[in-house]
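Participant: coordinates for the following, if possible.
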Amino acid sequence: MNLPPSSDASPSHTLQRPFRLDGRVALVTGAGRGLGFEMAKALAAAGARVVINGRHAGRLDAAAAALAAATGRAVATAPFDVADADAGRAAIAAIAGEHGRLDILVNNVGARDRRPLKDFTAGEMEALIAADLIGPMLLAREAAEHMAAHRHGRLITVTSIAAHIANRHDPVYTAAKAGLGGLMRALAVDYARAGITSNAIAPGMFATETNAGLVADAAFSAFVDTRVPVGRWGHPPEIGAAAVFLASDEASFVNGHVLIVDGGQSIRM
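Facilitator: Prediction:
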């Protein structure tokens, strides 16, 4: 792109009410539960008009009702599979059409399949990479087109500390998450002059529904206590503030960054 410097407003005008998202429209994928749900809740509490995504309409409806009860704000739903390019394009267009704009995209959906590389077929690799890397890439491209029209946007992608520190028998997921970090650095360069910032959040070990079995495992939780410097699992609501910060005007000069939220796990020897 060959555009003039961004017109993104200086954060000075918001200092009396920092980190507010009033008037902004946000789409959060994979928000029916877990970290996606918590980020959607935090964005709504900060004043954004939030649309949540997932593949299961019934789960999304229940999540939207819970979010509305928690924040006092109506939350809309957009059920579609992020790996379906046509469905994602249609959903982004529908959200922008209904609300007049799309300001924030939180690409949170992720799938995991822990197996040695030798146990994957080519098709299984492609399916996991489609969900974890290609889907977010396509949604970011579609969202950026609408954001550029208003000279303002926040592309936020959830990666993982697996992109920075690897575990055994987790190669495809690790590669896809590392790819997301590279993607956000590339988009940070490509879209900045259009008023769009591109950043990532890399969560560590959080006590979500998906990890319930591990949280209940005394031996594994003891490992968490010794491996994570703060000595515990992350609480799901602790991810919300990271999303609000990166979506806010106060983060207007943060671009191409990966914000690691892991209690210090990734920097411990």
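Participant: CA atoms for contacts and neighbours, from now on please.
Facilitator: Will do.
Participant: if I pick the residue lying closest to A130 once chain neighbours are set aside, what's in contact with it?
Facilitator: Leaving aside its sequence neighbours, A130 sits nearest to A83 (CA to CA, 6 or more residues apart in numbering; 5.8 Å). Applying CA atoms under 8 Å, 6 or more residues apart in numbering to A83 gives the contacts 130-131, 134-135.
Participant: and with 7 Å instead?
Facilitator: 130-131, 135 (CA atoms under 7 Å, 6 or more residues apart in numbering).
Participant: quickly find the element holding it.
Facilitator: Taking DSSP states H and E as the definition, A83 sits outside all helices and strands.
Participant: quick one: end-to-end length of stretch 101-108, please.
Facilitator: For stretch 101-108, the first-to-last residue distance is 20 Å (CA to CA, to the nearest Å).
Participant: then stretch 45-63?
Facilitator: OK, stretch 45-63 end separation, CA to CA: 15 Å.
Participant: quick one: it to chain centroid distance?
Facilitator: Distance, stretch centre to chain centre, for stretch 45-63: 14 Å (CA atoms, centre = their mean, to the nearest Å).
Participant: what does stretch 99-115 give?
Facilitator: With CA atoms, centre = their mean, you get 5 Å for stretch 99-115.
Participant: and stretch 244-260, by the same measure?
Facilitator: Relative to the centre of its chain, stretch 244-260 is centred 12 Å away, using CA atoms, centre = their mean.
Participant: buried set for it?
Facilitator: Buried residues in stretch 244-260, counted by 16 or more other CA atoms under 10 Å: 244-252, 255-260.
Participant: most widely separated two among these?
Facilitator: The span of the buried residues of stretch 244-260, defined through CA to CA, is set by D249 and I260 at 19.9 Å.
Participant: run a quick neighbour tally on A76.
Facilitator: The number of residues packed near A76 is 19, by other CA atoms under 10 Å.
Participant: residue boundaries of the strands in the stretch 101-250 of the chain?
Facilitator: Per DSSP state E, counting those that start in this stretch, the stretch 101-250 of the chain carries strands over the ranges 104-107, 153-158, 196-203.
Participant: who wins for proximity to P79 among the ones you listed?
Facilitator: Closest to P79 of these, according to CA to CA: strand 104-107, at 14.2 Å.
Participant: can you list contacts of that closest one?
Facilitator: With CA under 7 Å, 6+ apart as the contact definition, strand 104-107 has outside contacts at 25-29, 136, 153-158, 247.
Participant: if we can go back for a sec, now flag whichever of the buried residues of stretch 244-260 is closest to M205.
Facilitator: Checking those against M205 with CA to CA, the nearest one is I260 at 11.3 Å.
Participant: let's see this one next to it:
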Amino acid sequence: MSNFDLTGQTALVTGSSRGIGKALATALAQAGAKVAVHGRTVETVEKTATEIAEATGAETFAITFDVTSESEVSEGVKKLTDHWGTPDILVNNAGMQKRAKFSEFPLEDWQQLLEVNLTSAFLVSRAVAPGMEERGSGKIINIGSVQSQLARPSITPYSATKGGIVMLTKGLCADLSPLGIQVNAIAPGYFATELTQALVNDEEFSAWVASRTPAGRWGKVEDLGGAVVFLASEASDFITGQTLYVDGGMTSVI
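Facilitator: Here you go, the predicted structure:
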């Protein structure tokens, strides 16, 4: 089990002040890592960092920067590097969703989804990679979605960005794995979070999720903990360029 121990490791999880990101940060902290909690508002990020530290006993660091801004990403990563050094683990979790009929989907919403869901992972990875390369090791974990492989009406741009995450992961694998850096992705299925609560409360939609998912239920954010710890640990040192679907079997059946 020592292969899964993250004691002495540092991690940056973008978009980790709530929901799936918070669960990922908590799981890494439980495995022994020091975790940088990231978000958009100082108060929320500091509150989450304190909660994780109190729940796990791990050291945490609250940090805020705009993941779509090249300059803010550079400044934020430098701030973290000055504090802990280059993180051993980067989890690109920041993301958003917008829904609309495709023929009426606003261009500005398409561009915002691209920036938040895909460009951010490129920018933060690019900012962290040189330090990982210099050290000769690192773990980058991108968060995709079941929509990385499957599409539904009204979320075409979202699906495109999450499909892009899979190919970004493979591209980073080609560039960075020879340098000792493993790059993988986690693609969650339908998870019950604050952001999906309206869908969870929709009886018809929840019934569809249960019927479409072999496991027969919505995912719980805790279901992602094992996957992120595995991909962040020595146990996955010969795994790179892969996407792990944590979806209750949804992508395996028709």
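Participant: coming back round to it: of the buried residues of stretch 244-260 of structure 1, closest to A178 of structure 1?
Facilitator: Once CA to CA is applied, the member of those that ends up nearest A178 of structure 1 is V258, at 10.8 Å.
Participant: could the strands of the stretch 101-250 of structure 1 go into CSV alongside distance to L214 of structure 1 and mean neighbour count?
Facilitator: Below are those laid out as CSV (distance: least, CA to CA, whole Å; neighbours: other CA atoms under 10 Å):
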stretch, distance to L214 of structure 1, mean neighbour count
strand 104-107, 25, 28
strand 153-158, 21, 28
strand 196-203, 16, 26
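Participant: ok, which of those comes nearest F120 of structure 1?
Facilitator: The nearest among these, by CA to CA, is strand 153-158 at 24.1 Å.
Participant: all helices for structure 1, in order.
Facilitator: Counting by DSSP state H, structure 1 has helices at residues 34-45, 57-71, 85-99, 122-129, 135-149, 171-191, 212-216, 218-227, 240-247.
Participant: how big's the offset between the third one and structure 2?
Facilitator: Helix 85-99 of structure 1 differs from its equivalent in structure 2 by a mean of 1.1 Å after superposition (mean CA distance after the TM-score superposition for structure 1).
Participant: against structure 2, where does that helix fall?
Facilitator: Under TM-score structural alignment, helix 85-99 of structure 1 corresponds to residues 70-84 of structure 2.
Participant: so which bits of that stretch are buried?
Facilitator: 70, 72-74, 76-78, 80, 84.
Participant: for D61 of structure 1, find the nearest of the strands of the stretch 101-250 of structure 1.
Facilitator: With CA to CA, the closest approach to D61 of structure 1 among the strands of the stretch 101-250 of structure 1 belongs to strand 104-107: 18.8 Å.
Participant: that closest one vs structure 2, mean deviation?
Facilitator: Following superposition, strand 104-107 of structure 1 is found to deviate from structure 2 by 0.4 Å on average (mean CA distance after the TM-score superposition for structure 1).
Participant: ok, L179 of structure 2 - contacts?
Facilitator: Applying CA under 7 Å, 6+ apart to L179 of structure 2 gives the contacts 133, 136.
Participant: just tell me what it corresponds to in structure 1.
Facilitator: In structure 1, L179 of structure 2 lines up with A194, judged by TM-score structural alignment.
Participant: I'd like the strands of the stretch 101-250 of structure 1 as JSON lines, with distance to F19 of structure 1 appended.
Facilitator: Conversion of the strands of the stretch 101-250 of structure 1 to JSON lines gives the following (distance: least, CA to CA, whole Å):
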{"stretch": "strand 104-107", "distance to F19 of structure 1": "14"}
{"stretch": "strand 153-158", "distance to F19 of structure 1": "14"}
{"stretch": "strand 196-203", "distance to F19 of structure 1": "16"}
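Participant: ok, which of those comes nearest W233 of structure 1?
Facilitator: Of all these, strand 196-203 sits nearest to W233 of structure 1, with 11.0 Å by CA to CA.
Participant: quick one: contacts for the residue positioned nearest the centre of structure 2?
Facilitator: By CA atoms, centre = their mean, structure 2 has its centre lying nearest to N93, at 2.5 Å. Residues near N93 of structure 2 by CA under 7 Å, 6+ apart: 13-15, 21, 142-143.
Participant: ok, those vs T196 of structure 2, which is closest?
Facilitator: Nearest to T196 of structure 2 among these, counting by CA to CA, is G21 at 13.9 Å.
Participant: counterpart of M147 of structure 1 in structure 2?
Facilitator: If you follow M147 of structure 1 across to structure 2 using TM-score structural alignment, you land on M132.
Participant: again, but for L35 of structure 1
Facilitator: Under TM-score structural alignment, L35 of structure 1 pairs with I20 in structure 2.
Participant: for its match, which non-adjacent residue is closest in space?
Facilitator: V221 (5.6 Å).
Participant: count the residues that sit near the one you found.
Facilitator: V221 of structure 2: 18 surrounding residues under other CA under 10 Å.
Participant: from memory A31 of structure 1 sits against G54, does it?
Facilitator: Yes. The pair A31 of structure 1 / G54 is scored as a contact, 6.3 Å apart, by CA atoms under 7 Å.
Participant: more neighbours: these two, which one.
Facilitator: In this view A31 of structure 1 and G54 are compared by other CA under 10 Å, and A31 has more residues nearby, 28 against 22.
Participant: which one in structure 2 is furthest away from the centre?
Facilitator: Most peripheral residue of structure 2 (CA atoms, centre = their mean): S103, 29.4 Å.
Participant: please say which position in structure 1 it maps to.
Facilitator: Alignment note (TM-score structural alignment): S103 of structure 2 maps to K118 of structure 1.
Participant: G264 of structure 1 reaches P229, doesn't it?
Facilitator: Yes. At 5.6 Å, G264 of structure 1 and P229 qualify as touching, with contact defined as CA under 7 Å.
Participant: quick one: what's aligned to H257 of structure 1 in structure 2?
Facilitator: H257 of structure 1 maps onto Q242 in structure 2, with residues paired by TM-score structural alignment.
Participant: A62 of structure 1 now?
Facilitator: Here A62 of structure 1 is matched to K47 in structure 2, going by TM-score structural alignment.
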